[in-house]
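Visitor: Sequence and predicted structure below; questions after.
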Amino acid sequence: MGKGFVISKAVGIVLIVVGAAAVATIIALSVVYSQEKSKNNEVKPTTTTTTSAAPTTAASNEPWDQWRLPQTLSPQSYNVTLWPRLQPDETGLYIFTGMSSVIFKCVEETDLILIHSNKLNISETVLTAHGSNPAPSIDSIMMYTKTQYMAIHLKGKLTAGESYELYTKFVGELADDLGGFYRSEYEENGVKKVVATTQMQATDARKAFPCFDEPAMKAVFHITLLHDRGTVALSNGAVKDKVNITEDGALLTKTTFEPTEVMSTYLLAFIVSDFDYIEQIDEKLQIRIYARQEAIKAGQGEYALNVTGPILRFFEDYYRVPYPLPKSDQIALPDFNAGAMENWGLITYRETALLYDNEISSNANKERIVTVIAHELAHQWFGNLVTIRWWNDLWLNEGFASYVEYLGADEAESKWNIKDLIVLNDVHRVFAIDALASSHPLSSKEEDIQRPEQISEVFDTISYSKGASVLRMLSDFLTETVFTQGLQTYLDHFKFDNTVYTDLWVHLQAAVDKTTHDLPKTVQEIMDRWVLQMGFPVVTINTATGQITQEHFLLDPTTKPDTHQSLTMSGLYQLDGQRQEQKNPQNGYYRKLIKKMTGKQMQMSGFWPTSMSQDTTGLTMIMKTGNAYLVFSRHPQSIPVINRAQIIDDAFNLAKAGHIETTLALRTTLFLSEETEYMPWESALDNLDYFYLMFDRTELYSPMQAYLGKQVKPLFEHFTDLTGWTDVPLGHTDQYNQVNALRVACSTGLKNCTDLVNGWFQQWMNNPDVNPIKANLRSVAYCSAIAAGGEEEWNFAWEMFQKTNVATEKDKLRAAMACATQPWILNRYLSYTLNATLIRKQDATSTIISIASNVVGQSLAWDFVRANWEYIFNQYGGGSFSFSNLVNGVTK
């Protein structure tokens, strides 16, 4: 999720529009409820109360004006029954009706019950006591839309230590907003179908039923779903009972699920669909993959099914804790805003993150699927079994899963050497973000993360990628053995409970203390410097004198963070000031550090760029002119692949920040004409993208294209000789570099490349039933051919986009259509993003970003976003990474 921003006049107008829409929705739901009230007689409450909307008042210190729940009540268990309607009513509205009972314990005497409720029309509320004394009667009920509370004011007080039960009956809209209990629509065999599904993280369980919607408010959940006969109901627990019933003339199935383990509300899931599934029994554990019937029939769930068991078993061994549930369901949804969600026992995915077609999906699609599955399965323990107390520590949850996803994926695909790719995907990626003065620490104070929009903002690259990078660094520094030992005792000690991030440091320290490992400081002292401070240091090692210097690395050194704290490289040496020095590093650690920095054993485990110098001016030795540089340029194979990639990335980062000359960084690309490995090429291309952004509308563009074309031509010829462009290289990263060769060769105008891909695309247009383009190469080929073509090529791609039922193929075509070079075509395409029947809501922002990435489309996308700001902010302003990515994408 994105950074905060100042509320403008336009946003203010949006909020007014949203408020009016909310009132209209409430009125509509009230009408629907009046119809449903007489129908649903499953529970007959003894008391009915009137719920009122709270008046708008200035901020106060009243509990209902605070964003956090008071600690007066503690939920124990819920019993929730929901009935989603998969057909609209006569007004076109999709709804769900429900009833919920929550048993809670009174911790402190109070005459107020505060419980989260958002966009629900609550009609009946009953409070009963589970002890010998009756519950106080309800005085009034007020709804606070700002803080999303239902406040129940009592005529007497609840007694500390006693348990009570709160029953509510309600109706809500099964909207297409991708949050809470929502609907997803798709077409299969010409028939429109609807799925009722959920996305609760972080604060949307309250849109499905009234609940204490904070991660520390764990409870047991008893879920029952009423659904049309012929549909399938799923939830976190296994199916306990399933019976056919008739309810108000409707033929339904009532599915009751086994109670969950003690868990947080954000991990709840319940789904009604007519999906099919495939399954596997792995040592008594039931593993199932659910998806559209067409997708299952086509075998698109097979890969996910095959890798899930090995990954689960790996994490059982890694954590030394058995998987705590009897089943693991995973489901691919046509509409899903995030990539995936780790709901305990029922993981939800975008189709592109779970479904793989052997003929159509690419090698990159396969890697994404196995890493996303590993990420979500890692959460089943780290996040679900043991949960952060509050969202300010999200980085620990997501950063950890983002690190160990590579370990789990490596277990499933051991020949890929996938663990090295964390350097490109996470370490290098987040350097560019964390080197800005607008970055932020990994962990914030609880009081700084309160409102739902603030919670959304912590779901960002810092939490995921920097979190992964520093945890990987810690694991490497402590050794993986010590790291996992501490992790295992942490999970065992806090299972079914909540923690703060320092609890992990305590257990890691205990594991360290059992060894002879000599740390210069405690785990917490070391890690506080990475967790509580933004940014990272640039470390300069003078290999002649052994002198180490460091300073806060900023891409723009003239900017200063608002709350700058000097960085001291994880506390490995304690020094003060903007620039610190360790003049005589004589101990074993420093010798080991320098060896790792300069030798073949270095695996880029530290979270900092390094400048190695022979003098205090700090030019990197390996990039220096003279013999040292010639070793690098003429004999690149003498340096390990991961180090070649690191040298390039460090050089460009140092150049951007003014530590070295830009020409010196550019020299690291001279050896690319002899390079055939993926990681150095990808590192170079990622960094050269910045120059394309700066120069693609200037006179420098032509010589830049000529230079890169010269460097890539040998790589293109290498893969021409190796594969003839009809075969796929055997190596995982070799397949990626084949794609790079084709992409860069075509984008720089190499005639052999453009003739090749244009020929492929024309063959496909001549015979749409047979696509001659290899799956790995389709993204590049589609983009290149559409860019070189006109309306005919674009319309053909659009036709194929609408025709295919393979999500990964849709994604490739959707991105490629943004490569068009005719402004009117791009403007038409932009307009499609406002129509969910043409471009799904989940794909709207990424489509706009793709158009903005095209030099022809950049200004068009910028104008489009400004012209449609109110609609776009209303639809995507609070969701996942989509809105922050949009703002970044149309402005960079």
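Guide: Thanks, I have the structure now.
Visitor: drop to CA atoms for contacts and neighbour counts, all remaining ones
Guide: Fine.
Visitor: For the stretch 201-350 of the chain, which segments count as strands?
Guide: For the stretch 201-350 of the chain, strands defined by DSSP state E, counting those that start in this stretch occupy the ranges 220-228, 232-235, 239-247, 250-257, 270-273, 276-282, 285-291, 327-333, 340-341, 346-350.
Visitor: let's bring in a second model and compare:
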Amino acid sequence: MAKESGISKILAGTFVFLTISVIAGIVTMIIFYKTEIALMDPTPRPMFTSSTTSLPPVIRLPKNLVPQSYQVVNVTSPNQTMLFTGNSTVTFHCVQGTSVVYLHSRNLDVSGPVVMNKDTNERIGVSSMKNEEDTRNFLEIQLNAALEAGGNYSLFLAFNGEITENLNGVFVSTYAQGSPAFLAATNLEPADARTVFPCFDEPEMKAVFHVTIIHRRDTVALGNADMRGEIHSNILDDVWKVTYFYPTPKMSTYLFAFTVSEFTDSNVLCALCYRCVLPTQTYARPDAIAAGHAKYAANITGKILKFYENYFGINYEQKTLDQIALPDLGVGAMENWGLITYQEGGLLYEDGVSSLLHKEVIATLIAHELAHQWFGNLVTMKWWNDIWLNEGFATYLSFFAVAHMEPYSKMKDSYFMSNLHAAFEVDALASSHPLSPPQEDVQMTFEIEDMFDAITYCKVQSNETRNEYIYDVGVCMYLSDFSYKNTDQNDLWEYIQKAEDEDGGHTTVAKVMNTWTKQMGYPVITINTTNGEVYQKQFLFNDSSESSLWWYIPIRVMSNAAEPSLVWLESIKKDEFIAKSGEWILANVNCAGYYRVNYNRENWERLSTQLETDPHRIPLMNRGQLVDDAFNLARAKLIEVTLALNSTRFLQNERALLPWESTVRNLEYFVLMFDRSEVYGPMQACGMKASFCLHSQILAIDVACSNALPECSAMATKMFANWMDNNRTNRIHPNLRSVIYCQAVAAGGAKEWEFAWDKFQSSIDTSEKDQLREALSCTKKIWLLNRYLKYTLNPEKIRLMDVGSTILSIADNVAGQALAWNFIRAHWEYVSNGGAASLIEGVTRRFSTQFELEELERFAADNNLSPTKYLQQAVEQTQVNIVWVSENKDSVLKWFENETAS
């Protein structure tokens, strides 16, 4: 419900101008029919089950009405009022007779319902209308006559709502453009379309949208489809513009989008394959467009679209594609069909200021969102339990698109490993979830939001079970046959099975794949090369958890005497994995399987010897994965922690970046567990030594400075001081700025911090602002960190979308972790708007004592936090940390002391 009871005179006048004839009809023509309710065959009202039962509440809409199209009129002027107003007419087909219409509405003042029989052009009386103020958000409209099965009907509703500041629904954003300028934008996934207009807000209820936006004359309205026309309307003060859009393709409500702003566009025409030129326009702040910051994004968009069109054999379905860089957005980007929204840092790139890594991030993010135009927009999951059909494929395909554009880039392997390990980390907890859980497990909004995690985005990319050719053929047939429709994972398996059968294969696709998607977690394969024994079990950090899960597992295996070959675990012969004298065996070649591998100690030692003498005999991906497997097996107490640490000794001769990235990432866990204890001293000393072996300049500086190497701190301080002395020119290379800024602020005091803060406030470059914002959290001065935390409560200093990441950066700093934990508890209501899940997960990463566990549990109870998976995972990870630290602290200390002494 909107906070204000009325709307401004200007908006009221506009609204009356558009709907006066309809309002008059409501006044004169509403008739209450006297038909007995018993004769209407009403659809039973969806009800919550009794709290005494174990069944979940019914919060899904009934399937008796199927929407066909919406006509939506919205009046928005964020620079004048924080309210929007409008009306909508939804046309729907009745498949089962009912006297009640249910649809979704939340925080809207809804009025003036008019129900029409489209087949007879007769009006149907409305006896009552009420909005359920609970988690269902049902708008219930009782009718005086039953809708008949097979009939077509329409429902008109007038509404007004609040333009929010919390980055969901219709929200307001401000930016500096001489004087403060305002814009309005939408962000509706997963369940906020109902806050913009009354609708059937479930992904399976697709419809065509006819949209009209009424806005100030000096602004531009963008929507899901190409603009059909504009008129200027002489209403009250002669400043209104009416923008009409062409009908959208049939799509889900969560993809509905519009923006109203004074932004300008790059106006780049991208020539696509085998058809006419498609205009793709990239919008941003006028100063960013004028400076050319949108050129890179605008230029690569057409190339990526062309790649996907060729890959899928299906054209992009819209006549235009707009992308807009928003100063505020609660997610990194959103794939709204025809109007993709991005945080500014995800779209704007400045030569000479932005780093090469930032360029790669932009390319990958655009590729991800463009992949959604097929996976998610054209073909959509039936329900949110299968959101991986959207997000998993978009992540997986983005690597191929970017690699196609930059064939010499090594980022594909690095991103692949990074995503694989992100999924591994979460999926090793007993509080994880299947890639495709049952629908009944994903009902409440917080349960839906929980699905947007590393498992959904990253787990699908690694799977040795698929034949790439068969997989691609099946996926393309799937996209073609289900265009504009909804699917679940069974549909995907069916089409891959068709491709498998046509190719003469014998694999039962669903039988194999369901063990990977319907079960949580993943296996660890244990291979004993002495007796040939091979077995699987679920990999869990918590060794007290029991599991009987079982997977179909293909194992690609090689040795120093044999090239790679593929075998299925259940088909392995008894002596197939017995190593000959001096022979080592390596499984999961190139890390194509979503599992870990453990060996007997002799095989681990032979692999380590091979790495130290001739590492290139082991594939690059496996050189990184062997380190990752060893460290995580040690965390799960399946091997000794010293064996994992010993696995890093080959790195002194390793020149590839990937194994180093894997090692640094895994040692981060040791830092989190021990940087407040006596273990950290010898650990830092080893870190100093390791930095001299690194062949990546950025990583070497980061490792060296993080481990207090005096020369590194002196270098960073000097480079930063030179910038401070001549701040018109930043001589620090763009690729080095993030690490130099952080280390200089960490080594400095108030002077350096204040300089970085002033630069952060004055910079108009998004990449520069992001690097400075993170660097400000690196200071070791407690009072400065406290000041910075307080700044996050002021949106004029730290934007709401940056609150969560800023607090997490402070929590990553050992000097700021306790401060951040106390701060979020004191200001939870505000800071949780920036991402409650990530805050809990990030701020508790160091928790490893019983006292910290009890504090976490008390915090959850005091704030009545929903039992989200993120909260469960934070509790479980803390429990695992407590046990692991108590059992391994002495061994780790001794190993680092010996290593330092040697």
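Guide: Received the coordinates, thanks. Every value quoted in this text rests on a predicted model; they were computed, and no experiment measured them.
Visitor: re the thing from before, Throw the strands of the stretch 201-350 of structure 1 into JSON lines and include distance to D448 of structure 1 and mean neighbour count, thanks.
Guide: Output for the strands of the stretch 201-350 of structure 1, formatted as JSON lines (distance: least, C-alpha to C-alpha, whole Å; neighbours: other C-alpha atoms under 10 Å):
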{"stretch": "strand 220-228", "distance to D448 of structure 1": "29", "mean neighbour count": "24"}
{"stretch": "strand 232-235", "distance to D448 of structure 1": "33", "mean neighbour count": "23"}
{"stretch": "strand 239-247", "distance to D448 of structure 1": "41", "mean neighbour count": "13"}
{"stretch": "strand 250-257", "distance to D448 of structure 1": "38", "mean neighbour count": "19"}
{"stretch": "strand 270-273", "distance to D448 of structure 1": "32", "mean neighbour count": "23"}
{"stretch": "strand 276-282", "distance to D448 of structure 1": "43", "mean neighbour count": "15"}
{"stretch": "strand 285-291", "distance to D448 of structure 1": "39", "mean neighbour count": "21"}
{"stretch": "strand 327-333", "distance to D448 of structure 1": "34", "mean neighbour count": "24"}
{"stretch": "strand 340-341", "distance to D448 of structure 1": "25", "mean neighbour count": "26"}
{"stretch": "strand 346-350", "distance to D448 of structure 1": "30", "mean neighbour count": "25"}
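Visitor: So for T668 of structure 1, which of those sits nearest?
Guide: strand 340-341 (37.7 Å; C-alpha to C-alpha).
Visitor: residue range for that closest one in structure 2?
Guide: Using TM-score structural alignment, strand 340-341 of structure 1 corresponds to residues 333-334 of structure 2.
Visitor: A helix includes L519 of structure 1, no?
Guide: No. Counting by DSSP: H, G, I helix; E, B strand; the rest coil, L519 of structure 1 is located in no helix; its state is coil.
Visitor: What separation is there between it and L567 of structure 1?
Guide: 19 Å (C-alpha to C-alpha, to the nearest Å).
Visitor: more crowded one of these two?
Guide: For L519 of structure 1 versus L567, neighbours defined as other C-alpha atoms under 10 Å are more numerous around L567 (26 against 15).
Visitor: Next, the buried residues of the helix or strand K894 of structure 2 falls within.
Guide: If you go by DSSP states H and E, K894 of structure 2 is part of helix 869-901. Buried residues in helix 869-901 of structure 2, counted by 16 or more other C-alpha atoms under 10 Å: 869-882, 884-885, 888-889, 892-893, 895-897, 900.
Visitor: Repeat that for stretch 280-298 of structure 2.
Guide: 280-285, 288-289, 293-298.
Visitor: and R676 of structure 2, what pairs with it in structure 1?
Guide: In structure 1, R676 of structure 2 lands on R697 (TM-score structural alignment).
Visitor: Could you measure from the equivalent of D177 of structure 1 over in structure 2 over to I340 of structure 2?
Guide: Counting by TM-score structural alignment, D177 of structure 1 corresponds to N166 in structure 2. Distance, N166 of structure 2 to I340 of structure 2, by C-alpha to C-alpha: 19 Å.
Visitor: secondary structure element for the residue nearest the centre of structure 2?
Guide: Note on structure 2: the residue nearest the mean C-alpha position is F452, at 5.8 Å, using C-alpha atoms, centre = their mean. Take DSSP H and E as the rule and F452 of structure 2 turns out to sit in neither a helix nor a strand.
Visitor: ditto for Y629 of structure 1
Guide: Per DSSP H and E: helix 627-634 holds Y629 of structure 1.
Visitor: where does that helix sit relative to the chain's centre, distance-wise?
Guide: 41 Å (C-alpha atoms, centre = their mean, to the nearest Å).
Visitor: re the thing from before, for the aligned residue in structure 1 for the residue nearest to the centre of structure 2, give its distance to V427 of structure 1.
Guide: When structure 1 is aligned by TM-score structural alignment, the residue opposite F452 of structure 2 is F459. Distance, F459 of structure 1 to V427 of structure 1, using C-alpha to C-alpha: 17 Å.
Visitor: between the strand or helix carrying V370 of structure 1 and strand 346-350, what angle do the directions make?
Guide: V370 of structure 1 belongs to helix 363-379 when assigned by DSSP H and E. Angle between the axes of helix 363-379 of structure 1 and strand 346-350 is 150 degrees (criterion: axes from the mean of the first three to the mean of the last three C-alpha atoms, to 10 degrees).
Visitor: so where in structure 2 does helix 363-379 of structure 1 end up aligned?
Guide: Under TM-score structural alignment, the match for helix 363-379 of structure 1 is residues 356-372.
Visitor: again, but for stretch 764-779 of structure 1
Guide: So stretch 764-779 of structure 1 sits over residues 723-738 in structure 2, by TM-score structural alignment.
Visitor: All set now, cheers.
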